[in-house]
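A.B. asks: build the 3D model from these lines:
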Amino acid sequence: MSKAELYRKLEDEARVRAAGERNPIANAANFSALMFHFLPDINWAGFYFRKGRWLVLGPFMGKPACTRLQVGLGVCGTAVAQEKVIVVPDVHKFPGHVACDEASNSELVVPLHRFGTIVGVIDLDSPVLARFDEEDIKGVEALARYWVTASDDWS
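C.D. replies: Just a heads-up that it's a prediction; the model follows:
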């Protein structure tokens, strides 16, 4: 199965799980589990939610993670500060990388945009160097857009 097909199946399953459910935490929990189990070579999949100048840990699958990340620092914080997707082929070469799991070698962070504001990020880590490519970006961006439309604003 191609990556594009894999992401279509993942999004279809996310739509089934979110059908009739508007709670953002419940949806983030299911999306995290789906990404973790659907995507190969992933050792962490989850959400961080923005609270002022911090990103606070949300639902995830993987080893215990950093509870708070400062906006502007690390891969997640940089993605929020720069308001863009960040792919890091080798996290050990990323200035200021915050190592929550020493087994992680590459990372993909996709901001969650709601009404022109970043409310959080989806974060994926892999033990494989250079694990993430354009297909992963497209697939996770689609999931991020769907999570935003499927979930009520709780702030």
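A.B. asks: alpha carbons only for contacts and neighbour counts from here, please
C.D. replies: Fine.
A.B. asks: name the nearest residue to residue 84, sequence neighbours excluded.
C.D. replies: residue 111 (6.5 Å; CA to CA, 6 or more residues apart in numbering).
A.B. asks: those strands in the protein, which residues are they?
C.D. replies: 44-51, 54-62, 68-70, 86-88, 106-114, 117-126 (DSSP state E).
A.B. asks: the residue nearest to residue 84 reaches residue 120, doesn't it?
C.D. replies: Yes. With contact defined as CA atoms under 8 Å, residue 111 reaches residue 120; the gap is 5.9 Å.
A.B. asks: can you give me the helices in this protein?
C.D. replies: 3-18, 24-38, 74-82, 134-150 (DSSP state H).
A.B. asks: pick out the residue closest to the middle of the chain.
C.D. replies: By CA atoms, centre = their mean, the mean C-alpha position of the chain lies nearest to residue 122, the distance being 1.7 Å.
A.B. asks: the structure of the following sequence is requested for comparison with the preceding one:
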Amino acid sequence: MPAEYFQPPEATLSKPEAYGELASQLAGLMDGETDLIANAANMAAVIYHGLPDLNWAGFYLMRDGGLVLGPFQGKPACIRIPVGKGVCGTAAATGVSQVVADVHEFPGHIACDAASRSELVVPIKVGGRVIGVLDLDSPVVGRFDDEDRVGCEALVRVLVDHIK
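C.D. replies: The predicted structure is shown next:
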């Protein structure tokens, strides 16, 4: 699917329906492309423009034993995050998605944007190894829930299926 045909999901859709639509559009955008950076860049844009109440959507990729800023949409961000530190580092260290209703209550939260109040981080695994994380931030406390986690894990599977 050519990028110019991207349409954010209708506001009347349920969260599972909206994530299904985003997954379908992502698969179309990534069709025939296997480059991680190119696909992550489009995915960050699709998520940022396709989901409500976000102030940041992007990736941190594993480089030299730590997480390094990758493609994103939003304000400039922290460049490096140690594995095990903050929400992103915790997801990378544990291999488990993190849903944080209020980042001020997460021990060791790394504040790249003071406006962020809630966060969802999904590890990206290839062959059982974490190669990075998808990170979503919102200025709204409690923005993310289990439906968002499931939906974003499905989006990450689309990405993994389209990289070499």
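A.B. asks: ok so, going back, select, out of the strands of the first structure, the one closest to residue 134 of the first structure.
C.D. replies: strand 86-88 (9.4 Å; CA to CA).
A.B. asks: out of the strands of the first structure, nearest to residue 27 of the first structure?
C.D. replies: Per CA to CA, nearest to residue 27 of the first structure of those: strand 54-62, 9.1 Å.
A.B. asks: what range in the second structure matches the closest one?
C.D. replies: Strand 54-62 of the first structure corresponds to residues 66-74 in the second structure, going by TM-score structural alignment.
A.B. asks: what does residue 105 of the second structure align to in the first structure?
C.D. replies: Aligned partner of residue 105 of the second structure by TM-score structural alignment: residue 93.
A.B. asks: sorry, slip of the keys, the one I care about is residue 147 of the second structure.
C.D. replies: In the first structure, residue 147 of the second structure lands on residue 135 (TM-score structural alignment).
A.B. asks: measure its match to residue 101 of the first structure for me?
C.D. replies: Distance of residue 135 of the first structure to residue 101 of the first structure, computed by CA to CA, to the nearest Å: 24 Å.
A.B. asks: of the two, which one has the most company?
C.D. replies: Higher neighbour count among residue 135 of the first structure and residue 101: residue 101, with 17 against 14, using other CA atoms under 10 Å.
A.B. asks: distance of the residue nearest to residue 84 of the first structure from residue 1 of the first structure?
C.D. replies: Residue 111 of the first structure is 27 Å from residue 1 of the first structure, by CA to CA.
A.B. asks: who has more neighbours, the two?
C.D. replies: More crowded of residue 111 of the first structure and residue 1, by other CA under 10 Å: residue 111, with 29 against 5.
A.B. asks: the second structure: which residue goes with that one?
C.D. replies: Checking TM-score structural alignment: residue 111 of the first structure goes with residue 123.
A.B. asks: give me every residue that touches its match.
C.D. replies: 91-92, 95-97, 130-134 (CA atoms under 8 Å, 6 or more residues apart in numbering).
A.B. asks: next up, the contacts around residue 126 of the second structure.
C.D. replies: residue 160.
A.B. asks: hmm, I was thinking of residue 142 of the second structure
C.D. replies: Taking CA under 8 Å, 6+ apart, one finds 100-102, 117-118 in contact with residue 142 of the second structure.
A.B. asks: export those residues to JSON lines and append columns for distance to residue 69 of the second structure and neighbour count.
C.D. replies: Compiled in JSON lines, the contacts of residue 142 of the second structure are given as follows (distance: CA to CA, whole Å; neighbours: other CA atoms under 10 Å):
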{"residue": "100", "distance to residue 69 of the second structure": "20", "neighbour count": "21"}
{"residue": "101", "distance to residue 69 of the second structure": "23", "neighbour count": "19"}
{"residue": "102", "distance to residue 69 of the second structure": "22", "neighbour count": "18"}
{"residue": "117", "distance to residue 69 of the second structure": "20", "neighbour count": "21"}
{"residue": "118", "distance to residue 69 of the second structure": "19", "neighbour count": "23"}
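A.B. asks: could those go into a markdown table alongside distance to residue 52 of the second structure?
C.D. replies: Conversion of the contacts of residue 142 of the second structure to a markdown table gives the following (distance: CA to CA, whole Å):
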| residue | distance to residue 52 of the second structure |
| --- | --- |
| 100 | 17 |
| 101 | 16 |
| 102 | 17 |
| 117 | 14 |
| 118 | 13 |
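A.B. asks: now the two most distant members of these.
C.D. replies: So, the contacts of residue 142 of the second structure by CA to CA: farthest apart are 100 and 117, at 8.7 Å.
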